[in-house]
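[1] Using only what follows, build the 3D model:
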Amino acid sequence: MKRIEFFTDPRTGEAMFQLIGDTTARQLTENDREIIEELLRISETFYPEQFAALGREYAASARNPKYYDFLRARRIANCCFGANESHPDIDEQGNCQFEDVSCPRKAECKYFRVICHPTFSTSLSDRELQVMQLIFRNESADQIADHLYLSVHTVRNHRKNALRKLGFHSTEEFIDFAHRTHMFER
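    Next comes the predicted model:
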């Protein structure tokens, strides 16, 4: 996946995108399958509440899968990445940099803080998540073991399993991802 910047066209309200390094911005359409599929994969994998809410919101269009996927991806682009900035909203690894989008309907939107600013969620066990949060907070394996009443070996196993489940190869990749997604700020 290439680095992508999304924004909302202020005149039309349509979701626009630009590949980083390209000077041309385009409107997101049903034919942008790779981008649509990536947005939906990220949503389903890391933001399941958002993914489920989008499914409910656009259920009436589900019989036309291509259009249904487009509607859900367009909503993600408009609600999570509305500003046109110089940094990518999605990087090569599929990590998202959500933005606070100015929306006149926030107060009445039933999906406020579900579709926009979604909560990160994974298949990590509670203990794996605890260990990773302490790693994120710069605690050593020895400190985590003392804090959680575990052996250092168990802490390292939880770390290894969490990295595997999340698809990361190193603790540094995880920490970078956790910072960008505000994983432990909620």
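[2] switch to C-alpha atoms for all contacts and neighbour counts from now on
    Fine.
[3] any idea how far residue 131 is from the residue nearest in space to the middle of the chain?
    Closest residue to the average C-alpha location of the chain: residue 96 at 4.7 Å, with CA atoms, centre = their mean. Distance check for residue 96 against residue 131: by CA to CA, to the nearest Å, it reads 23 Å.
[4] Alongside the first, I'd like the structure of this one:
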Amino acid sequence: MKDLEFYILENELWCLFPDGRNEQVTERNTELIHDILSQIREFYPEAYKDLSIWFQRSASNIPYFQFLIVEQFAKCNFGELDTTRKDIDGMGIFNFEHVKCPLRGRCVHEGKVCSPRFNSRLSDAEMRVMKLVYDGFRIDEIADTLYLSPHTVKNHIKSVYTKLKIHEKSEFIRYANSKNLFKE
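    Predicted structure coming up:
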């Protein structure tokens, strides 16, 4: 899920993919839907909860339910065709736009689904992994120490970097020192 640009055409959600494809997003885009839904759940839990309630009547049809959540989230936050900055960049970071909406200022979903708050709270599991990163452990050593797969360790590190809007270990070390995350 890298360098994606979404836009609305005749009330349908479309996506420009990095390989040049330009296609309507439907429930058949299962990998795309799954990736974006995972990001929404983790980083925008209030939006996910609100959207789940909004589309609860479709919850028995899971692929369609998940599609509706992603489609509405994208329509509310990525609906304009913008060539200056991708809606989802190469790091998987969401870049929200101020989408034109006739309900702006009156919508009950504003501030929840539309322009949602980012959840930057690090989980206990992420803190355990990042403590070992901070202490200089390698990914394989962290995996062995915490009884995790190296893949899971990498996912925790990526999630922390995304939440903190950093890109590398040295930035994390500076952040941890400035916030006294691991000082005793």
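[5] that older thread, which residue in the second structure aligns with the residue nearest to the centre of the first structure?
    Using TM-score structural alignment to pair residues, one finds that residue 96 of the first structure aligns to residue 94 in the second structure.
[6] what about the closest residue to the residue nearest to the centre of the first structure other than its chain neighbours, how many neighbours?
    Spatially, and ignoring its direct neighbours in sequence, residue 96 of the first structure is nearest to residue 90 (4.7 Å; CA to CA, 6 or more residues apart in numbering). Counted with other CA atoms under 10 Å, the neighbours of residue 90 of the first structure add up to 23.
[7] swap in residue 142 of the first structure?
    A total of 14 residues lie near residue 142 of the first structure under the criterion other CA under 10 Å.
[8] Could you measure from it over to residue 125 of the first structure?
    In this structure, residue 142 of the first structure and residue 125 of the first structure are 20 Å apart, going by CA to CA.
[9] Show me the strands in the second structure, by range?
    Assignment of strands within the second structure using DSSP state E yields the ranges 5-9, 12-16, 22-24.
[10] Just put the ones you listed in CSV and tack on mean neighbour count and distance to residue 178 of the second structure.
    CSV is the format used below for those (neighbours: other CA atoms under 10 Å; distance: least, CA to CA, whole Å):
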stretch, mean neighbour count, distance to residue 178 of the second structure
strand 5-9, 19, 35
strand 12-16, 18, 39
strand 22-24, 14, 44
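[11] Compare those and give me the one nearest residue 69 of the second structure.
    Closest approach to residue 69 of the second structure among these is made by strand 12-16 (12.2 Å; CA to CA).
[12] ok, residues contacting the closest one?
    Contacts made with strand 12-16 of the second structure from outside it, assessed by CA atoms under 8 Å, 6 or more residues apart in numbering, are listed as 4-8, 21-25, 71, 74-75, 79.
[13] residues in contact with the counterpart of residue 84 of the first structure in the second structure?
    Matched by TM-score structural alignment, residue 84 of the first structure corresponds to residue 81 in the second structure. Listed by CA under 8 Å, 6+ apart, the contact partners of residue 81 of the second structure are 5-8.
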